[in-house]
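> Sequence and computational prediction follow.
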Amino acid sequence: MRNILITCFLLAALIAHAQSPPVPSEKELKSLTVESLRAFQKAIQAKDFTAFHRQTSALWREQITPAKLKSIFQTFIDQEIDLAPILKLDPEFDGPAAIEDEVLVIQGRYPTRPSAVQFRLKYVNEKSAWKLVGIKVDVKGPTVPSEREARALALESLLAFNRAVQAKNFTTFHKQVADVWRKQITPEELKKAFASFTEQEVDIGLIAEHQPVFEPAPGFDEDELLLLKGYYPTEPNKVHFKLRYIQESDAWQLVNIAVNVSPEADADADNAQAATED
């Protein structure tokens, strides 16, 4: 579901009711959300919005056809978007649901990785039941950084790593990596993983004077992690690296590092001096 920013459809004309029903409980809101997104997911997978259309409000059905709904969400169909994994999770609401002009508005997200799913759903109350009258769904995935951004990211990570090696203390480096990685490894375990660097007093600070060569170009690996792999043409030995990142709070954060200082071998080679486990 990476790299997709998708469409929306919202209905404008609504029927005024004599008295608004109360805002549903949080449990009911979650149930409404999941029910609507599940019906939407089935329509996408079936490439047919007939059943979805029948489940919406009478007001909306009068104004739009299943074929029109399909055309609006054709990008979902073309890119084979699958929302099934999120339906096993609880949605996170952006704020309290509200009834605006007789319309219940539910807005929130599923903070899944690498692609977050955001939604905005609108309902009217028909025969004491909330019926869908508008839907917006965005599936937003991270994009590959530019060459310039990738160079800066790699340099920042490797210089932070080098400072830890020179200090023989990985506490500060540990604080700078992704939260998910910090929970899996301690500063002492990092120091042990890179003991060969500290014991041999390896210093890769010269990379700051060179531009990295990426092989392959920056991109996403099989685990949907950003992969920066390549080397710095330092002499007499090149500094080979393999760095993997995830996005946390819209910033790339390190989750894995492998470094090798040698004339030719890359960071995946068997003789790599140090690497953390995936």
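Sure, I can see it.

> hey, let's count contacts and neighbours off CA atoms from now on
Fine.

> give me the element Pro142 is part of.
Secondary structure assignment for Pro142, by DSSP states H and E: no helix or strand.

> Roughly how far does it sit from Ala58?
From Pro142 over to Ala58 the distance is 38 Å, taken as C-alpha to C-alpha, to the nearest Å.

> Those two - which one has more neighbours?
For the pair Pro142 and Ala58, the greater number of neighbours falls to Pro142 (21 against 15), based on other C-alpha atoms under 10 Å.

> Which helix or strand lies directly C-terminal to the helix or strand where Phe76 lies?
In the assignment (DSSP H and E), Phe76 maps to helix 74-78. In the C-terminal direction, the helix or strand that comes right after helix 74-78 (DSSP H and E) is strand 92-93.

> and Arg215, how many residues sit next to it?
Quick fix: residue 215 reads Glu, not Arg. Per other C-alpha under 10 Å, the neighbour tally for Glu215 reads 12.

> quick one, what contacts it?
In this structure, Glu215 makes contact with 229-231, judged by C-alpha atoms under 8 Å, 6 or more residues apart in numbering.

> same thing with Pro236?
Applying C-alpha under 8 Å, 6+ apart, one finds that Pro236 lies in contact with Pro263.

> and the comparison structure, right after this:
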Amino acid sequence: MRSIFTSVASRKFFAAIALVMSLSFLSAMSLSPAYAIDLPTDDEQDVLVRTTLMTFNDANMTGNYSVLLAKASKQFREQMTVEKLTVAFESFRSKKLFFEGIVTDDYESQQKAKLDSEGALVLAGEFKNDDVQLKYKLRFAQDSEAWKVIGIDVDAKKP
């Protein structure tokens, strides 16, 4: 009888150990993406800034925010609608604050690219030319292994 008890007890013990090890492994796996995120290269950051701002500008010029919304992250799409974006950026359209000329301009980063406390990539800077001064702060999240916008803060004014 003792060998049956020992066998059952040892099975339970090893099952408990296996369960703890599995949970530890799963916990480590769930944390690893937060640590595995690499910042995009300078060239990739440049592309993110320019393409996001040009998509934003095109949306303002046309009044059609569906492409901006479609290119955004899942989190952004869940919180925003075309109608909300249309209302939020009405001042760009009414003041004709369009900035298609910046696509080839140089810009200054206001801070080094970083991941914020929520794990979002933050890119901030400023474009200046004879037609417009544009300050931006863009936030991106990894969505399907691509950086997609989750926040847009743009201040544009004519000099």
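Sure thing, it's come through. Quantities reported herein were computed from a predicted structural model and do not represent experimental measurements.

> Now the TM-score, please.
Counting by TM-score structural alignment, normalised by the length of the second structure, the TM-score of this superposition works out to 0.79. Behind it: 144 aligned residues with a C-alpha RMSD of 2.6 Å.

> hmm, back to that, now do the buried residues in the helix holding Phe76 of the first structure.
Counting neighbours by 16 or more other C-alpha atoms under 10 Å, one finds that the buried residues in helix 74-78 of the first structure are 74-77.

> Throw those residues into a markdown table and include distance to Leu158 of the first structure, thanks.
Below are these laid out as a markdown table (distance: C-alpha to C-alpha, whole Å):
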| residue | distance to Leu158 of the first structure |
| --- | --- |
| Gln74 | 43 |
| Thr75 | 39 |
| Phe76 | 39 |
| Ile77 | 41 |
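
> residues in the second structure matched by the helix holding Phe76 of the first structure, start to end?
Helix 74-78 of the first structure corresponds to no residues in the second structure, going by TM-score structural alignment.

> Counting by contacts, list what that helix packs against.
Counting contacts by 3 or more C-alpha pairs under 8 Å, 6 or more residues apart in numbering; DSSP states H and E, the secondary-structure elements packed against helix 74-78 of the first structure are helix 26-46.

> and if we set it to 7 Å?
Based on contacts counted as 3 or more C-alpha pairs under 7 Å, 6 or more residues apart in numbering; DSSP states H and E, there is no element that helix 74-78 of the first structure packs against.

> Make sure Thr55 of the second structure is actually in contact with Ser66.
No. Using C-alpha atoms under 7 Å, Thr55 of the second structure and Ser66 do not qualify as a contacting pair, with a distance of 10.2 Å.

> and Ser146 of the first structure, what pairs with it in the second structure?
Under TM-score structural alignment, Ser146 of the first structure pairs with Thr41 in the second structure.

> Roughly how far does that match sit from Val132 of the second structure?
Using C-alpha to C-alpha, one gets 27 Å for the distance from Thr41 of the second structure to Val132 of the second structure.

> cool, Val82 of the second structure as well?
With distances defined as C-alpha to C-alpha, the gap from Val82 of the second structure to Val132 of the second structure amounts to 26 Å.

> Quick one: the strands in the stretch 101-250 of the first structure, in order.
Assigned by DSSP state E, counting those that start in this stretch, the strands in the stretch 101-250 of the first structure fall at 103-110, 116-126, 129-140, 213-214, 219-220, 226-232, 238-248.

> Of those, which stretch is the most buried?
Per-residue neighbour counts averaged over each of the strands of the stretch 101-250 of the first structure give the maximum for strand 226-232, namely a mean of 24 (mean count of other C-alpha atoms under 10 Å).

> just to revisit the earlier point, pipe the strands of the stretch 101-250 of the first structure into TSV and attach distance to Val34 of the first structure per row.
Converted to TSV, these look like this (distance: least, C-alpha to C-alpha, whole Å):
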stretch	distance to Val34 of the first structure
strand 103-110	11
strand 116-126	11
strand 129-140	12
strand 213-214	43
strand 219-220	30
strand 226-232	30
strand 238-248	25
